[in-house]
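Enquirer: sequence? don't have it. structure:
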């Protein structure tokens, strides 16, 4: 043990680079497209998800590294000790591998769907009658929207819109060469679709435009064309210092973001296309966009596979069996016959989404808005849906004279515009809207309702791991607790006062609140587990999160492993910790579960020699969550809820279907063993359905009044 303690835990070999780790996660997403246990249309959908994930990664993470590179900021990353350029090279290498894998999958799936008479074809493969129909479609619906952009001394290189597909056109007339670019507008649907003799055919719109491109350049000969797509930096700095109104600053920022620096160019290069013909054009684009060859990606198939969603939307009507079997979240039986607030006064209420319905969370705000006894509602909002019933309920509450305080996080990336609009709507309704703390994102998930009944004030608090978003709650795996615990209620009151006024970080009874507090408490809990293990020899830590990047936390986990503590990590995405290193992390096991639902809950458990500690949190163990965000970690105090969550963790650790384990070389392999197959998400769905059947067969007499039953039914519609 003495020798092990001498190991330098800052050794870069003991860590994986954050960006490369994320790309390994996206590879696991793409693997779902290869998994024939998934329905065929869902496999196509995973190709789309992989593209959407990658677009955001390029616009934010790679863009940030490129900014550092161009500004000659050679700050080393804290774990691998790589410069920005070294990270960009590593990202490019891994991402090119992923790109090739993704388009190999696309070509394979394109052939596989033909077994169901589904065909993705080119314009030239269509029969003459449909070519004629596409010609009419082009001139009636597409042609009026097209704007050819010539490039010469009077028309400089255009500003190419982020993520939009463009056609690069080489033209000639009487020996004179010209170049033009034609953007493909973001139309309602990516495909021209027709059905013939029970067969479904899909032609990409950009293919149709390319076939009629000469109509835009009368008098010129089209020498060659190819399709390309540019991704731009969407993570510009928001200058908060000195801002009189952050709302105005964000609106200006959204305009600037449309024209961020280019970070990637993708070029469609089908198998039959000669790359050498367009080599000069590619060099020209790279030069104009300020990109390197490492930023260039050739794709053997259509650009922007998020467009597959448009085809899936059509096909699911023909082939519902090729999608997941429908799953409807279960409305908890106990809340069907008991008022939510009355039940919360007796005991804590636990919700596990998407298996449990999100409706009780919505009703928590709706019922409070309509209750004459409600004095105040306070809530944080990070991401909400476009037609959010929670926003509607908060407006109603304000209009009915309740004191409503809402923190709307304007800096929620890619939801800024949506949140700006909601902030305005809430302010107009009479809500007191705040935007959080300077230089910190408020990522906490907390709501509090204050009521006065029989001369007494009651505080009801909802704490969760996920956003107050009724749409994403259908496919994000999250947890939440509704409680009237006095200590937590006092903490919630102090928390909202801290956000809305001027004060130092409060001293909380139960809550741990970042910046810093969550990380520091977590490291203390690991240290206590180490000390307990030295005495009792039974140390065990289980943690479930989206990502693990905090070096301080990783080093402490290494110390726990060195001391002999068993550490089980369930990490969906980025994991900079490397398990299985002799003398460093051989007692640490890392698995990643990627499946139908997005694993989003954060759970932290310590055995503590039987005096167990269990926390839920809005925070991952990431540097940004620990020091640049306002996050909440809260304890699970109810013994029954504690036991239920522990059983959930055991199911995840038993998963040998959708779980992959991380190896010391940082690759992942599917968990395989001789045990009966366990798909954790399927287990939770089955349990939810069993609960539903049980409640149907054993419905107790309602404890609600007739008015409460009527109000409850109206809210559930």
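Expert: Good, I have the coordinates. Here the structure is a predicted model, which means the values were calculated and not measured. Residues are numbered from 1 along each chain as shown.
Enquirer: CA only for contacts and neighbour counts going forward, please
Expert: Will do.
Enquirer: longest strand anywhere in this structure?
Expert: Criterion DSSP state E: the longest strand present in the chain is strand 221-232.
Enquirer: ok, residues contacting that one?
Expert: 55, 58-59, 63, 160-173, 210, 214, 258-269, 303 (C-alpha atoms under 8 Å, 6 or more residues apart in numbering).
Enquirer: and that strand, how far from the chain's centre?
Expert: 31 Å (C-alpha atoms, centre = their mean, to the nearest Å).
Enquirer: okay, buried residues for it please.
Expert: 222, 225, 226, 227, 228, 229, 230, 231, 232 (16 or more other C-alpha atoms under 10 Å).
Enquirer: let's bring in a second one:
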């Protein structure tokens, strides 16, 4: 340890923000995008829905883990020293605030503004007689035949309710066919039914007239119970634990074990109950009793409990003026000119900055490799790939062409497990060698390696990326991809694939850093090097961009660097547990978050290194799971021109943003930056202007 650095207790819990609360705060920044009147109206609707679906996942995963810890008496707190019970209580307070803000915006702002633009979500008390007749016919013909209401009595106990499904609790009066006096029933809306119904032009009162399925169910509920009176019907939705737990040390086939676990995911332990705001307490109590929840896990919604489903109307509305202007990603010249990508990559490394530059170059590289007779082998990792991916088609074609094709499919990519199981089966049936990664470690690295025979020798071509091989997200996430024929990087990638497929010993890489072996150690050493430079009176600076930061030892090392005088700028989109601006500890650290049109996803690390800067791109955030419990890659940008591009586009550009940037304060709150008297600068808009 450098003796010139002031010695303080850098493990003091007061220096660390709670990771769950920090993650929850991100959704307030997303909701702020919805509330921004400068954002096109339909995009504001999407931001609202994103904040809702993010909150769903937060409960399904983070809250579920905390509740499980409580149930098992695992009360060991994190670096912030908050026990799980206290964290859950604080989550409750912030989540209530967020939910209220979401529905306030939906009811008071979004609905009226959409209505003014001819996009209407009709409520029952606003239906015309003609609309009501059409909706009644729709109910009888399309909805009623697939409903199966369940009356509750000793012979019909409370049913299993699917995760996040729409349900209604119905209070009935009168005698049923068996002479029973008024009782309760549950109506489950099958997932085959659309949650949003568009009324046809002949009955619509506006250009786009939509109705929630829940409204139709409420209005015509009495037709489900002829001869009885419906005294009330109340929406509810339960959120369940969606973390899959597979004891990988005890199973012989992780694919079969995971398939079995997936069957029960939709009915795992409940963690949250959403009910309509008019739901009587007696019914809410009955629901909480059956779901084994407490009052503190109930959230009342002043509107539809499934408001996130509104995102489905975005593609149905042909109003370009209410959406972001379309853009066309820049296409690589080699692809435009139909030049061999192998020739182009041999000439120089190629950098792709998505979504501003087209992902089609990656697709074309794999297509070319699949039919090139000189290509002998293809190896690729797939974490999330999307349905109907042409990349998968090209891998299958390569196998059919007799090439050796190995694909590492991560079965445990959260919420993509079923899709990845199907993908693995499809690849295996085509003769592709499929590897499921390493037991206990998710394979999150993004790598493609192509082995080609050229002039009697073998040459390796690599594509390394910060993002997934997913054509849809490549148009909405910011990511970097590097295509290179650098022999050292190719050898490192080769050794990594050998380790993944052959489960061999620890490997020594020359150029790449990789988790869980050298990346954490490498980061600590590079930060220590900046500390040494600062102590020697040399310029010392670190700039890093990532999705999240919570690894305790990295945070502590950054505090040490700040104490030594290293200037540190962190661009952290989501959760950050480091507290900047604390005197004597982190006054040299600045943290900002950018929330804009595209989801910030690239990870870039820059170290000044005494005016010999190093810049890396990576698949890993500075999180405990990424650095210590996953397979990740971190690759240097060796070409000086490309290194400058990465610095300018992803670091300097984002540090100059004064319109979509939020600065993290020491207390954990975020302040939205304003240009003030300075010219406004949006990092994403600048890239759209310069690269597309």
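Expert: Sure, I can see it. These numbers were taken from a predicted model, which means no experiment stands behind them.
Enquirer: matching residues in structure 2 for the longest strand of structure 1?
Expert: Counting by TM-score structural alignment, strand 221-232 of structure 1 falls onto residues 229-240 of structure 2.
Enquirer: just give me the mean distance for that stretch relative to structure 1.
Expert: On superposition with structure 1, the mean distance recorded for stretch 229-240 of structure 2 (mean C-alpha distance after the TM-score superposition for structure 1) is 1.1 Å.
Enquirer: next step: the contacts of strand 221-232 of structure 1 restricted to strands.
Expert: Per DSSP E, the subset of these in strands is 165-173, 262-268.
Enquirer: rewinding a little: make a ChimeraX selection of whichever of the contacts of strand 221-232 of structure 1 turn out to be buried.
Expert: The ChimeraX command for the buried members of these (criterion: 16+ other C-alpha under 10 Å) is given here:
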select :55,58,59,63,160,161,162,163,164,165,166,167,168,169,170,171,210,260,261,262,263,264,265,266,267,268,269,303
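Enquirer: need the residues that contact stretch 116-127 of structure 2.
Expert: 111, 114, 115, 206, 207, 208, 209, 210, 211, 212, 215, 219.
Enquirer: mind doing that once more with 6 Å?
Expert: With contact meaning C-alpha atoms under 6 Å, 6 or more residues apart in numbering, stretch 116-127 of structure 2 is reached by 206, 207, 208, 209, 210, 211.
Enquirer: what about the fourth one, which SS state?
Expert: In other words, residue 209 of structure 2. strand (DSSP: H, G, I helix; E, B strand; the rest coil).
Enquirer: okay, now the alignment partner in structure 1 of it: neighbour count?
Expert: Counting by TM-score structural alignment, residue 209 of structure 2 corresponds to residue 201 in structure 1. For residue 201 of structure 1, the count of nearby residues is 20 (other C-alpha atoms under 10 Å).
Enquirer: how much space between residue 201 of structure 1 and residue 130 of structure 1?
Expert: Computed as C-alpha to C-alpha, to the nearest Å, the residue 201 of structure 1 to residue 130 of structure 1 distance reads 10 Å.
Enquirer: next: residue 29 of structure 1.
Expert: Distance from residue 29 of structure 1 to residue 130 of structure 1, by C-alpha to C-alpha: 36 Å.
Enquirer: ok, these two, which is more surrounded?
Expert: residue 29 (23 against 13).
Enquirer: which positions within the longest helix belonging to structure 1 qualify as buried?
Expert: Longest helix in structure 1 by number of residues (criterion: DSSP state H): helix 84-112. For helix 84-112 of structure 1, a neighbour-count test (16+ other C-alpha under 10 Å) marks 84-85, 87-88, 90-92, 94-96, 98-99, 102-106, 109-110 as buried.
Enquirer: ok, stretch 25-40 of structure 2 next?
Expert: For stretch 25-40 of structure 2, by 16+ other C-alpha under 10 Å, it's 25-35, 39-40.
Enquirer: quick one: the helix or strand harbouring residue 542 of structure 2 aligns where in structure 1?
Expert: Assigned by DSSP states H and E, residue 542 of structure 2 belongs to strand 541-546. Mapped onto structure 1 using TM-score structural alignment, strand 541-546 of structure 2 spans residues 540-545.
Enquirer: which residue is the nearest non-sequential neighbour of the match of residue 209 of structure 2?
Expert: residue 119 (4.9 Å; C-alpha to C-alpha, 6 or more residues apart in numbering).
Enquirer: all helices of the stretch 301-450 of structure 1, in order?
Expert: Using DSSP state H, counting those that start in this stretch, the helices of the stretch 301-450 of structure 1 run over 308-318, 333-336, 340-346, 359-370, 389-399, 416-429.
Enquirer: what's the closest of the ones you listed to residue 477 of structure 1?
Expert: helix 359-370 (14.7 Å; C-alpha to C-alpha).
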